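In: with the sequence up front, the predicted model follows.
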Amino acid sequence: MQTLRRMELVEDLAEGRWRLAPGLEDTLRSMGERGDIIRLMQREVTRARLERTEQRIYGPASEPLVGRVIMRGLADEHRDRHFLLVDGVDGRSHYVGIGEAATVEELPKNAVVRLAPRVPMVRDMDRTVQTIADVSDGRYSTVHHQLYDPTASRAFAESHVRRLEAMRKAGLDVGRDPDGSWRISPDHLALAERFEQKLARERPVEVEVVAKGSLDHLAAADGATWLDRELASPSGMHVRDAGFGREVRSAMSLRQQWLVDQELAVETSGSIRLRQGALALLQRRELLRIAARLSGKMGKEFSEAKQGDLIEGRIVRRIEGVSGRFALVEKSRDFTLVPWRPVLEKQIGKQVEGIMRETGINWRFGRGRSGPEIS
């Protein structure tokens, strides 16, 4: 009891009587788990031959973080919840609970990731659905949407339908009638908030892979890298001159010199500035290089997609590049490469059609092209 008193978990009422702090058991359990996590981090950091004296447990109130993945492990086998150990650019190692295994794809060894807590909040599209239903007798559909807002594209309205479908699959009270319209309850925004809270429990952290492989490779990569995007539009992340942060600073310096040598950046007043269009040029260089390699293997000509072009064919597979991911779309005589979208994963091996726009591609799936548009 004296030990608990020093931890401010009990109060001494004298004469052998004590008052336990509310939630004492949960607090002790949490402290035990934290101790286990710290010991795990120290063991794995040592195993990775890293000298990191500071450890952090990444939580809902944490700032966005960029770092290199040290390992991925199982945090709770009964609920299939996983974690990452991340060597951050802030010079610290971080334990990051990432939720259910299926919500985060497999990560390459030494992948550099950007992490941000998932904040459960009602989205603008939820409010739009509620507004349209309020003036449409409690109904929502793409037709109702375009009547309410004639400037809205069908693809934009379909994104709201996908949101409703996801909420329905999650077991929320969102009903769809045979005519394709949706019955929207007066408490729709409360349902949307519950849905977001469920998603946050399943996946408490957004994990984005920003680089694969070593930083040394990025320093001279002939493609639009994460380092280039940081130079073009700094995210404001704090890169400490210690640990992995020091490695990133070194790679950034080497990358700047490479860009200057390639005449893609200029040095003015002691700082390096990318030339206009440098990112697009780097991405196109890599695109053409990948296309040339594929053309030799496939025995087909590459057709470069331009704004306004009709993209049609069979989605063959996903192509990984330094600049990002591309979808390989094959036709009988030629093929093209277009920006990858996660929604294309389920379309591999199928016929697709879409229009190349400045902001992306409006996809229409299915051989009959009668499916929804995905923008």
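Out: Happy to help now that I have it.

In: all contacts plus neighbour counts: C-alpha atoms, from now on.
Out: Will do.

In: test my guess that residue 196 contacts residue 121.
Out: Yes. In this structure residue 196 lies within contact range of residue 121 using CA atoms under 8 Å: 6.2 Å.

In: second structure for comparison follows:
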Amino acid sequence: MSLRPRLDWVGVDHWNTEHPHVHLIVRGVREDGENLVISRDYIKEGMRDRARDLITQELGPRTDQEIRRTLERQIAAERWSSLDRQLARDSTRSGVIDLAPHAHSEPDEFQALKVGRLRKLESLGLADQIGPGQWAMSDNAEATLRELGERGDIIKRIHRGLTERGIERGAANYVLAGESLDDPVIGRLVAYGLDDELKGTAYAVVDGADGRTHHIKLPDLDTAGDGTPGSIVELRKFDDAQGRRRVALAVRSDLSIERQIMATGATWLDRQAIAREPVALGGGGFGAEVREALDRRAEHLIGQGLAERQGHGVSFSRNLIETLRRRELDALGEKLASESGRPLTRAATGEYVAGTYRRRFKLASGRFAMIDDGLGFQLVPWSPSLEKQLGRHVSGLARGDGGIDWSFGRKRGLGL
């Protein structure tokens, strides 16, 4: 090893871009016991050169044919490439790339490849031929090509996510920057993950109720939420404590619309059916699926005696959401009481809820927490602030809307 001390490391292979790559975390300790500090230059260039040498020793040198094939693939690439970097190095101080043959210089074996690449850049408006064998690249060529490359990666990411879920959507309905839209983005979560491993930013692909498929950039994985593919999510926009605009995904239902159709509890579909301003549905894509699911859910509720047809519409029973919610919670409470031997109790508005937070349940009616006081248990609406208290004693005050104002130690958190 060129660094001498022994290094601890862990690596992970990534195939989330056009170029498969490896991420390494390296830690070393000097002979005096202090942490090994590696210079930026060695991290930037030295490690790459050393890795190249080791790979060459193991696999042998790259053949001229392999190198040429790699460069040939870059001629038509709509992204910043090593061929572009070489052209940038070839340019003079005045910005001229001189590929004209000269009697006193050796012929450039890659001249045809460079000319082919410049022709491609010319078609993109990123290079101009200014004379016989002489070219000039645009000042914004690198930035534009990197943007095009990112755009291509996003399109492939959306397509891959949809394909893995067996969903067919046309590329014409892709929205590549869903986070910048003024309109609400609500739909089915298709995929999410890290967007930039170095910066820690994240992304999500949402099959929108508006009939379009949205790629959304997020500040980090925490803001991607904890929904699973198939769940119903909404992109929320808000100002943080410093007044900065933030975005985050909020889970509106852990159940897919297919599971909601016959569900016992109060579903997202039910809330849409009775909402004064329901989510606007597109004519195709997920919007069409939601419209069909709403019809099937209505038929199910009619069979349950909770709705009836009136003309061309459907009339739902009063207190539909509360009725369905209570049915689901009663069924779960009965099951848990049978398992634990303790009764389900309920807190009225203004009463205290106290006990140990035991479990979280993802129901059709939402997320609920089991609070066990040793004599019985309660099922109360779950909130993100509660999750850190799993296995601990918590207490709070029941609100009129069914939520709980939690108190953790001396702090008091609002259960949203």
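Out: That came in fine, so what should we check first? Computed from a prediction, not measured in an experiment: that's the story for all the values here.

In: next, the TM-score between them, please.
Out: The TM-score (TM-score structural alignment, normalised by the length of the first structure) is 0.69; 292 aligned residues with a CA RMSD of 2.8 Å.

In: look at residue 196 and residue 121 of the first structure and report which has more neighbours.
Out: residue 196 (19 against 14; other CA atoms under 10 Å).

In: which helix or which strand is home to that one?
Out: Applying DSSP states H and E as the criterion places residue 196 of the first structure in helix 188-202.

In: what do you get for residue 69 of the first structure?
Out: Judged by DSSP H and E, residue 69 of the first structure forms part of strand 65-76.

In: which residues in the second structure does the next helix or strand after that strand align to?
Out: With elements assigned by DSSP H and E, the helix or strand that comes after strand 65-76 of the first structure is strand 81-88. Under TM-score structural alignment, strand 81-88 of the first structure corresponds to residues 201-208 of the second structure.

In: what is the neighbour count of whatever residue of the first structure lines up with residue 266 of the second structure?
Out: Aligned counterpart of residue 266 of the second structure in the first structure: residue 224 (TM-score structural alignment). Residues lying near residue 224 of the first structure (other CA under 10 Å) number 22.

In: residue 224 of the first structure and residue 130 of the first structure: what is the separation?
Out: 41 Å (CA to CA, to the nearest Å).

In: repeat for residue 286 of the first structure
Out: 44 Å.

In: can you pull the contacts of the residue nearest to residue 196 of the second structure when sequence neighbours are not counted?
Out: Among residues not flanking residue 196 of the second structure along the chain, residue 202 sits closest, at 6.8 Å (CA to CA, 6 or more residues apart in numbering). By CA atoms under 8 Å, 6 or more residues apart in numbering, the contact set of residue 202 of the second structure is 192, 193, 194, 195, 196, 217, 218, 219, 220, 221, 224.

In: and the residues you listed as CSV, adding neighbour count?
Out: Below are the contacts of residue 202 of the second structure laid out as CSV (neighbours: other CA atoms under 10 Å):
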residue, neighbour count
192, 23
193, 17
194, 19
195, 21
196, 11
217, 23
218, 24
219, 17
220, 18
221, 18
224, 25
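
In: conserved subset of those in the first structure?
Out: Comparing these with the first structure on both residues aligned by TM-score structural alignment, their matches' CA atoms under 8 Å, the contacts found in both are 192, 193, 194, 195, 196, 217, 218, 219, 220, 221.
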